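Trainee: Provided below are the primary sequence and the corresponding predicted coordinates.
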Amino acid sequence: MSTSSSLPTVLAYPPFGAGDKYRGAVVEDLQLPPAFALPSDEAISRAIELAYERDFSQLPVLDGHRRPLGYIDVAALKQRWEAGEASPSDKVATYMTKFKRSRTQPYTLITPATPLAALEQFLQDKLFALVTDHGRKFVLAVVTRQDLDNFVTRRGQ
């Protein structure tokens, strides 16, 4: 992928000012737990078990080089399993939602240095964001709107 369309977009954000409820904080300030991700060939029975042990509702799915491919919606997967539409030995890749990357929908890079104001913009129409390193080689954490709300509450705003 050496074309310019495969380059990640960088989130624009307003400069820190009086109206910034995050006071210039970045993703790293959220102190998120390390991400838990699945290889694409993991069995769905194991994926559901691991998700419930950790109380995660979405799990990133990675390729053999640890790059994000998509995610599993754990509740939806469990429903399919209970309805007999999925076998416990099926691979998670069969049921994952693939990340959409194209010229019109480029990958948005979210790193520990991403300002929370920019993250809030990103999460306006998404359930969660993957926090990765700048090279997108490793998934470091998963962040949700609730994480942002908890951060503001902890700061007493």
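Mentor: Done, it's in.
Trainee: can we go C-alpha only for contacts and neighbour counts from here?
Mentor: Noted.
Trainee: what residues does stretch 77-97 touch?
Mentor: 40-45, 47-48, 61, 70-73 (C-alpha atoms under 8 Å, 6 or more residues apart in numbering).
Trainee: again, only this time at 6 Å
Mentor: Stretch 77-97 has contacts (C-alpha atoms under 6 Å, 6 or more residues apart in numbering) with 40, 41, 42, 43, 44, 45, 70, 71, 72.
Trainee: and it, which residues are buried?
Mentor: 77, 78, 81, 86, 88, 91, 92, 93, 95, 96 (16 or more other C-alpha atoms under 10 Å).
Trainee: roughly how far out does that stretch sit from the chain middle?
Mentor: Distance of stretch 77-97 from the chain centroid (C-alpha atoms, centre = their mean, to the nearest Å) equals 20 Å.
Trainee: what's the span of that stretch, first residue to last?
Mentor: The first and final residues of stretch 77-97 sit 11 Å from each other (C-alpha to C-alpha, to the nearest Å).
Trainee: how about the most centrally placed residue in the chain, what does it touch?
Mentor: Compute the mean C-alpha point of the chain, and by C-alpha atoms, centre = their mean the closest residue is residue 130, 2.7 Å away. Going by C-alpha under 6 Å, 6+ apart, residue 130 touches residue 142.
Trainee: Go again with 10 Å.
Mentor: 35, 59-60, 68, 71, 108-111, 136, 138-144 (C-alpha atoms under 10 Å, 6 or more residues apart in numbering).
Trainee: Quick check: the gap between it and residue 76.
Mentor: 19 Å.
Trainee: what ranges do the helices span in this protein?
Mentor: For the chain, the helices defined by DSSP state H occupy 44-54, 74-82, 116-122, 145-154.
Trainee: okay if I get those helices as a markdown table plus distance to residue 19?
Mentor: Listed next are those as a markdown table, based on distance: least, C-alpha to C-alpha, whole Å:
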| stretch | distance to residue 19 |
| --- | --- |
| helix 44-54 | 36 |
| helix 74-82 | 37 |
| helix 116-122 | 10 |
| helix 145-154 | 13 |
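Trainee: Next up, a structure to set beside the first:
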Amino acid sequence: MAAASTASASQVNGSALPSQGDKYRGAVVEDLQLPPAFALPSDEAISRAIESAYERDFSYIPVLDRHRKPLGYLDVAALKEKWEAGQAAPDDRVIIHLTKFNRSSSHPYTIITPSTSLPELEEFLRHNVFAIVTDYSRKFVLGVATQQDLDNFVSRRG
């Protein structure tokens, strides 16, 4: 667990300020009310990927293998740059342009589920641009969470 989530209230000028973990008031990823995930199969054409990303206003799209296991993701802005520079053809498959997840003993896979605490998600997002939210057995991609989702959650709660 992140150190921020275990911090206690601090005293500044005699008044208690909430710790970093308290700003979420015990909330979990499910409380973010993320839209349902949109993911692409690895053999999808990048023309469809770009079109789908703009329709949904997504910056990152998870890419799945034929068993629906996450392989990596498409960075839509980077893919668009490649397209405009002539480095990507409309019929290219997304697997050619995906960023693979770095899974190794030095970079263990972090599971983010609907019950993951928001301080844990925040700590994960300090080192990653987004988080893929999966079910508990990692068989289904449920959503994608970003720092903006956390910021919006805090601002909605006041």
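Mentor: Arrived safely, thanks for sending. These figures come from a predicted structure and were not determined experimentally.
Trainee: quick one on the thing from earlier: when you filter the contacts of residue 130 of structure 1 down to buried only, what's left?
Mentor: Among the contacts of residue 130 of structure 1, the ones that count as buried by 16+ other C-alpha under 10 Å are 35, 59-60, 68, 71, 109-111, 136, 138-143.
Trainee: of these, closest to residue 119 of structure 1?
Mentor: For these, the closest approach to residue 119 of structure 1 (C-alpha to C-alpha) belongs to residue 110, at 7.5 Å.
Trainee: And the closest one, what's its match in structure 2?
Mentor: When structure 2 is aligned by TM-score structural alignment, residue 110 of structure 1 is paired with residue 112.
Trainee: ok, now which ones touch that match?
Mentor: By C-alpha under 10 Å, 6+ apart, the neighbours of residue 112 of structure 2 are 29, 120-121, 124, 131-136, 138, 143-145.
Trainee: burial measure for residue 139 of structure 2, as a count.
Mentor: Counted with other C-alpha atoms under 10 Å, the neighbours of residue 139 of structure 2 add up to 12.
Trainee: Over to residue 107 of structure 1?
Mentor: Neighbours of residue 107 of structure 1 using other C-alpha under 10 Å come to 18.
Trainee: Is it correct that it is in contact with residue 10?
Mentor: Yes - Residue 107 of structure 1 is in contact with residue 10 according to C-alpha atoms under 10 Å; the separation is 9.0 Å.
Trainee: if we can go back for a sec, need the contacts of residue 112 of structure 2 in JSON lines (columns: distance to residue 16 of structure 2).
Mentor: Shown next, in JSON lines, are the contacts of residue 112 of structure 2 (distance: C-alpha to C-alpha, whole Å):
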{"residue": "29", "distance to residue 16 of structure 2": "27"}
{"residue": "120", "distance to residue 16 of structure 2": "23"}
{"residue": "121", "distance to residue 16 of structure 2": "25"}
{"residue": "124", "distance to residue 16 of structure 2": "27"}
{"residue": "131", "distance to residue 16 of structure 2": "32"}
{"residue": "132", "distance to residue 16 of structure 2": "35"}
{"residue": "133", "distance to residue 16 of structure 2": "34"}
{"residue": "134", "distance to residue 16 of structure 2": "36"}
{"residue": "135", "distance to residue 16 of structure 2": "37"}
{"residue": "136", "distance to residue 16 of structure 2": "37"}
{"residue": "138", "distance to residue 16 of structure 2": "40"}
{"residue": "143", "distance to residue 16 of structure 2": "35"}
{"residue": "144", "distance to residue 16 of structure 2": "34"}
{"residue": "145", "distance to residue 16 of structure 2": "30"}
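Trainee: Among those, which lie within strands?
Mentor: 131, 132, 133, 134, 143, 144, 145 (DSSP state E).
Trainee: what's the counterpart of the second one in structure 1?
Mentor: Read it as residue 132 of structure 2. So, by TM-score structural alignment, residue 132 of structure 2 is matched to residue 130.
Trainee: Look up how far residue 67 of structure 1 lies from its match.
Mentor: 11 Å.
Trainee: shared neighbours of those two, anything?
Mentor: Shared contacts of residue 130 of structure 1 and residue 67, counting by C-alpha under 10 Å, 6+ apart, come down to 60, 136, 138, 139.
Trainee: Those in strands, which ones?
Mentor: Counting by DSSP E, those contribute 60, 139 to strands.
Trainee: from the shared contacts of residue 130 and residue 67 of structure 1, which is closest to residue 21 of structure 1?
Mentor: Nearest member of those to residue 21 of structure 1, counting by C-alpha to C-alpha, is residue 139, at 26.6 Å.
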